Structures are given as structure tokens and as C-alpha cells.
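[1] this one's structure only:
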């Protein structure tokens, strides 16, 4: 793989990983349109690791709060005074609920991901475009539901919210279905505040991406020999830069409550794809 091709794939991955349009779906379209050979799975996982670094840096303060709450929880130390912020760990109580919720969401996603990988084969590209319609429906419905019920006072991520987001993240592993779009939509639909819905979506992506990497890391020698170190570094660098830009844009859109804007792209793209590429 050339350095330029790796950078283009990294650029695409970074943008589509965070924008609710499905990164895996767009990579499949790229393969189809430009005759790109099938992208090695571990290379795709490395690109995901680059975008994971984006999440860690962008939400570094919120992640640090998680670890502080966990430390105080384990050591039974009291929370300091005036230690609150507009985040999932607003207080130690909401932080403990968020930690439990992340574990529940991750377990549910893992079960769905394992089952779907065993019973669902490598599907034809037409299913990517069907996935675009599914994502669009999630985005539109979550916008309607969140506006009707309003944003509830944040008292921590509830069990129901954790389960719903876990199921939605599991559905997000299917071709053409956006992980970020489905999880944010699920959080919004269950009453999570907009900025916290985006934060929770990306926090729960951390164990999901790390899990996928650990499952594929045994093939690291294969990917470095078939792709090369330089293209791998170039692809990851491009994914990081474009990913940071994308997550910054998405969080602004989430706060405005305008996620359905992306349906205006996904629906026409799905229709055109089914007509010309299926």
C-alpha cells in the first residue's frame, strides 16, 4: 500500500468515525469506487486506535474525572468541595453511576458484536446503503423524541440508558450503521442531555476499540509486512488529524440538537448507492 493511499484511507476514517455516517461503510464504498483492494482488518483497527487517541485527548479532563471518582470510590475518600463540572462525573454519585453504566454498555455491545460476527457473514455492499437508512432513522427519531420530552435534570446515567446505548452500539457494528450516530441517538432518545450524550458515546467507544485491537493484535506482523511501517504511520497520522476536526464539529452540532442534518446526506447517498453500486 502506498503512503498516499494510506493517508487517504486515514483521512476518510478520521472524518467518518466521528461524524454519524459510518466509517466502515464509507471504507467499503471506497473499495468499490476506486478499486482499492480489501483493507486488512488490523490496518483498520490501527486507524481506529488513532481515532481513539483523539477521544482520549479531546475528553482528557472528563476521563481524568472518571479515574479520580474511581480512586475515591475504591479508597472511600470523600469528594473535595466545589468539585463539580458539566460532565458525566458532575459529582461522585453521578460519576459512580457513569462507571457502572460504561461497564454495562460495554458488556452488551460485546455480546452483540460477538454474536453478529458469527451469524452475519461479510455482506454485500447494498447492505451498507441500507445501513445508511437505518442510521438516518435513528438520527431523525432521536431528534423528535429528545425535543418532545426535553432534557431531564442529570442525576447520572441510568440502567435503562446504559442498556439502550449498549444495544445501539452493538447495532452500530453492522455495515453502514454509524456507531457514533446510533449511540448518541440512543442516549438522546432516553433523555440524556445533549452535550453529555456526545461525551458518553465517545467514552464508551474506548473499551470497544481497545477490545477490537486486542482481538486482532496477534496479526500485527502480517499488517506491517503487507502494508509497511511508513504507510501505517501516515494513515494513522491522517486519521488523527481529521478525527480531531470531526469530533470538534460533531460536538458543536450535538449541542445544537441538529444531528438529523446528517440524514440529508445519508438518505440521498443510500438511494444513489443502491441504484448505481449494488
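    Looks like it arrived, so ask away. Keep in mind it's a predicted model, so treat the numbers as computed, not measured.

[2] CA only for contacts and neighbour counts going forward, please
    OK.

[3] does residue 156 sit in a helix, a strand or a coil?
    coil (DSSP: H, G, I helix; E, B strand; the rest coil).

[4] check contacts around the residue nearest the centre of the chain.
    For the chain, residue 180 is the residue whose C-alpha lies nearest the centre (C-alpha atoms, centre = their mean; 3.8 Å). When contacts are counted by C-alpha atoms under 8 Å, 6 or more residues apart in numbering, residue 180 touches 17, 18, 19, 20, 169, 172, 201, 202.

[5] Identify the residues contacting the second one.
    Under the criterion of C-alpha under 8 Å, 6+ apart, the contact list for residue 18 reads 180, 243, 246, 247, 250.

[6] quick one: the third one and residue 19 touch, right?
    Yes - Residue 246 is in contact with residue 19 according to C-alpha atoms under 8 Å; the separation is 6.2 Å.

[7] For these two, indicate the residue with more neighbours.
    A direct count of neighbours by other C-alpha atoms under 10 Å for residue 246 and residue 19 places residue 19 higher, at 24 against 19.

[8] Spell out the residue ranges of the helices in this structure.
    For the chain, the helices defined by DSSP state H occupy 3-18, 23-34, 41-58, 60-75, 92-119, 126-149, 159-171, 179-189, 194-203, 205-216, 220-226, 229-256, 263-276.

[9] most neighbours per residue, which of these?
    helix 179-189 (a mean of 29; mean count of other C-alpha atoms under 10 Å).

[10] centre of the chain versus that one, how much separation?
    Relative to the chain's own centre, helix 179-189 is displaced by 9 Å; criterion: C-alpha atoms, centre = their mean, to the nearest Å.

[11] Could you tell me how far stretch 108-127 lies from the centre of the chain?
    Offset of stretch 108-127 from its chain centre (C-alpha atoms, centre = their mean): 16 Å.

[12] Quote the end-to-end distance of it.
    23 Å (C-alpha to C-alpha, to the nearest Å).

[13] got a list of contacts for it?
    So stretch 108-127 is contacted by 28-29, 163, 166-171, 173-176, 208, 273-274, 277-278 (C-alpha under 8 Å, 6+ apart).

[14] hmm, 6 Å instead?
    Identification of contacts with stretch 108-127 by C-alpha atoms under 6 Å, 6 or more residues apart in numbering yields 166, 169, 170, 274, 278.

[15] Out of these, the closest to residue 47 would be?
    Lowest distance from residue 47 to the contacts of stretch 108-127 (C-alpha to C-alpha) belongs to residue 169, with 18.7 Å.

[16] Would you mind measuring from that closest one to residue 107?
    Following C-alpha to C-alpha, the distance that separates residue 169 from residue 107 is 11 Å.

[17] Take this one as well and set it beside the first:
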């Protein structure tokens, strides 16, 4: 079933550092019948992965909200400082993401039609993962500065290009600018919440133009598959990041990127 397959692709590749948009573009090229242009389905699948992040980091999100409220009331404890600072860090990181996403809409849409560009982007993702995996853990720290948040947020904006993995590029960049691995992963996924929510809201305004009522059961199944596979993927990725085992994902991105380059340059031309 199309909805279930798209849900599986969305759930796994949204969080694993292999680029969900790149995979969808490649799948559509090799299997033209598997079209993901269904607006309602796309929104539901993104909602499914958004819920994954909220549930997985529910304790951190609750701590952030409690610490922020305590800070507003002037009752914040010293141990709440890290949680309280995460909210403004996410806001700062989201600013360049939003600017790039809105300003580069035409470029983003055009890049989906270019297999060579997708291939190069996948190879770039693989290289970033490989370099970040070799970074010395002793040179990183749990503290995140506003400068680091701005850099990671800028990279997240660039990751709207198909082939650039959002999770891979933001986690990898976070590690390279000196953020401890687990903290880099946490910040990456917390930063994805406003990004995914913003994308959903932008798409939702076009729902008024729908002329047909879809069959809801396949859509619900696809959303549940996106949620289940996404939850497993995010848990697996965090273990991989902490244990410095990103090399396998780097090799996968290189292989898939090379395939996209060959097909795009030789067979499509």
C-alpha cells in the first residue's frame, strides 16, 4: 500500500542521517507511480514524525517549560539553567532555518528534479558524517552557545535541499562546533520541532483547495507507520551517535549518492 510505504520511508529517513527528501526524490524517479504529492498525506506523515520527537523528548520539553516559567517568576534554581536556556537557543536556531526555507523555495523545488544535485548532496552528507564521527569527544561540552545554535540552525535551513540530511547535518555540525554528542542530538531534534511544525502550517493553508475526500484508513495507517518507524529510528540514531558509529551511514550516503550521480549523468544526461 502506497501510504504505508511512504510512511515507512518518512519515519526512517526523517531521523536516520540519510535524507528523507533525497530518498523520496529517488524513489519517485525509479518508481514514478509512487507519488508523494498528496498534500493531506504529506501533512499527516510529518505530524506523525513531529509527535515522535515530542514524545521521545517529553521529559526534556517539560523541564524546559518548567524552568522557563520558573525563570519568569524569578524562582529558577541553578540546576534549571541548562533547561531554561534551551528554549531561547531553539528560537535563535530557528531564525536562519525559517529565513532560508522561505527565501529559497524556488531553488528547493527545482533541485528535486536534478539527480546529480541530489547525488552530490548525499555525498556531502556522508562526508560530514564521516568527519564528525572522527571528532575528539574530549573537545566537546554539554553547554550550547548562541553562536553554535545559530550555526546549527543555518545548516538546518540548508538541509531543505534533497540529499542533505537534516538530522545528519545538524548533529554532525553540532559535534564539529564543540557540542557533546548526546547534547548535539537532543538539540537537533528539539530544533526540528518548530521546523516541522512550520512546514506543516505552510502546507495546511492549501488544504482548503482539496476537492475530494480521501479514504482515511490508509492515511491513518501510513501515519502510524511513520510514527512507529520514526520512534525506532530516533532511538537507534542516538545510540549510534553516542558510540561514534556513524561511519556506516556515511558509507551508505556515499553509495546512494554515487548511484544518483551515475544515473543522473549517464542515463538521464
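    Sure, I can see it. Nothing here was measured: the structure is a model prediction, and the numbers come from that model.

[18] returning to that earlier point: which one of the contacts of stretch 108-127 of structure 1 is nearest residue 132 of structure 1?
    residue 274 (10.7 Å).

[19] Structure 2: which residue goes with that closest one?
    Using TM-score structural alignment, the partner of residue 274 of structure 1 in structure 2 is residue 261.

[20] Its match against residue 119, yeah?
    Yes - between residue 261 of structure 2 and residue 119 there is a contact under C-alpha atoms under 6 Å: 5.0 Å.

[21] quick revisit: what's the matching residue for the residue nearest to the centre of structure 1 over in structure 2?
    By TM-score structural alignment, residue 180 of structure 1 lines up with residue 167.

[22] Residue 59 of structure 2 matches what in structure 1?
    For residue 59 of structure 2, the residue aligned by TM-score structural alignment is residue 61.

[23] do the same with residue 26 of structure 2
    Matched to structure 1 by TM-score structural alignment, residue 26 of structure 2 sits across from residue 29.

[24] so who does its match touch?
    No residues are in contact with residue 29 of structure 1 under the rule C-alpha under 6 Å, 6+ apart.

[25] Equivalent analysis for residue 85 of structure 2, please.
    Here residue 85 of structure 2 is in contact with no residue (C-alpha under 6 Å, 6+ apart).

[26] ok, residues contacting stretch 191-204 of structure 1?
    Here stretch 191-204 of structure 1 has contacts from 102, 151, 152, 183, 184, 187, 254, 255, using C-alpha under 6 Å, 6+ apart.

[27] do you know how far the fourth one is from residue 257 of structure 1?
    Taking C-alpha to C-alpha as the measure, residue 183 of structure 1 falls 15 Å from residue 257 of structure 1.

[28] what do you get for the third one?
    Counting by C-alpha to C-alpha, the separation of residue 152 of structure 1 from residue 257 of structure 1 is 15 Å.

[29] So between the two, which is more surrounded?
    Higher neighbour count among residue 152 of structure 1 and residue 257: residue 257, with 18 against 11, using other C-alpha under 10 Å.

[30] Just give the closest residue to residue 135 of structure 2, not the sequence neighbours.
    residue 176 (6.7 Å; C-alpha to C-alpha, 6 or more residues apart in numbering).

[31] What is the aligned counterpart of the one you found in structure 1?
    Match for residue 176 of structure 2 (TM-score structural alignment): residue 189.

[32] need the contact list for that match.
    142, 145, 146 are the contacts of residue 189 of structure 1 under C-alpha under 6 Å, 6+ apart.

[33] Apply 10 Å and report the result again.
    Residue 189 of structure 1 sits next to 138-139, 141-151, 161, 164-165, 183, 197 when contact means C-alpha atoms under 10 Å, 6 or more residues apart in numbering.

[34] sorry, back to before: burial count for the closest residue to the match of residue 274 of structure 1 other than its chain neighbours?
    Closest residue to residue 261 of structure 2 apart from its sequence neighbours, by C-alpha to C-alpha, 6+ apart: residue 116 at 4.6 Å. Neighbourhood size, residue 116 of structure 2 [other C-alpha under 10 Å]: 22.

[35] Residue 116 of structure 2 against residue 262, yeah?
    Yes - the criterion here is C-alpha atoms under 10 Å, and residue 116 of structure 2 meets it with residue 262 at 7.8 Å.

[36] Show me what residue 140 of structure 1 aligns to in structure 2.
    So, by TM-score structural alignment, residue 140 of structure 1 is matched to residue 130.

[37] Could you measure from that match over to residue 253 of structure 2?
    10 Å.

[38] what's the overlap in contacts for these two?
    With C-alpha under 10 Å, 6+ apart as the test, residue 130 of structure 2 and residue 253 both reach 124, 247.

[39] show me the contacts for the match of residue 274 of structure 1.
    114, 115, 116, 117, 118, 119, 120, 122, 123, 255, 267, 268.

[40] Repeat that for residue 160 of structure 2.
    For residue 160 of structure 2, the contacting residues are 19, 20, 21, 22, 97, 100, 101, 104, 105, 108, 109, 166, by C-alpha under 10 Å, 6+ apart.

[41] for residue 49 of structure 2, same thing?
    Counting by C-alpha under 10 Å, 6+ apart, residue 49 of structure 2 has contacts 7, 10-12, 14-15, 55, 192-193, 196, 223-231, 234.

[42] next one: residue 148 of structure 2
    Here residue 148 of structure 2 is in contact with 89, 92, 93, 154, 173, 174, 175, 176, 177, 178, 179 (criterion: C-alpha under 10 Å, 6+ apart).

[43] And for residue 104 of structure 1?
    98, 110, 159, 161, 162, 163, 165, 166, 204.

[44] Which position in structure 2 pairs with it?
    In structure 2, residue 104 of structure 1 lands on residue 92 (TM-score structural alignment).

[45] Also residue 246 of structure 1?
    That one, residue 246 of structure 1, aligns with residue 233 by TM-score structural alignment.

[46] Kindly provide the distance from that match to residue 244 of structure 2.
    16 Å.

[47] and what of residue 150 of structure 2?
    24 Å.

[48] cool, residue 140 of structure 2 as well?
    In terms of C-alpha to C-alpha, residue 140 of structure 2 sits 13 Å off from residue 244 of structure 2.

[49] same thing with residue 153 of structure 2?
    Residue 153 of structure 2 is 23 Å from residue 244 of structure 2, by C-alpha to C-alpha.

[50] Same check on residue 38 of structure 2?
    Counting by C-alpha to C-alpha, the gap from residue 38 of structure 2 to residue 244 of structure 2 is 38 Å.

[51] Please apply the same query to residue 261 of structure 2.
    Using C-alpha to C-alpha, we find residue 261 of structure 2 at a distance of 28 Å from residue 244 of structure 2.
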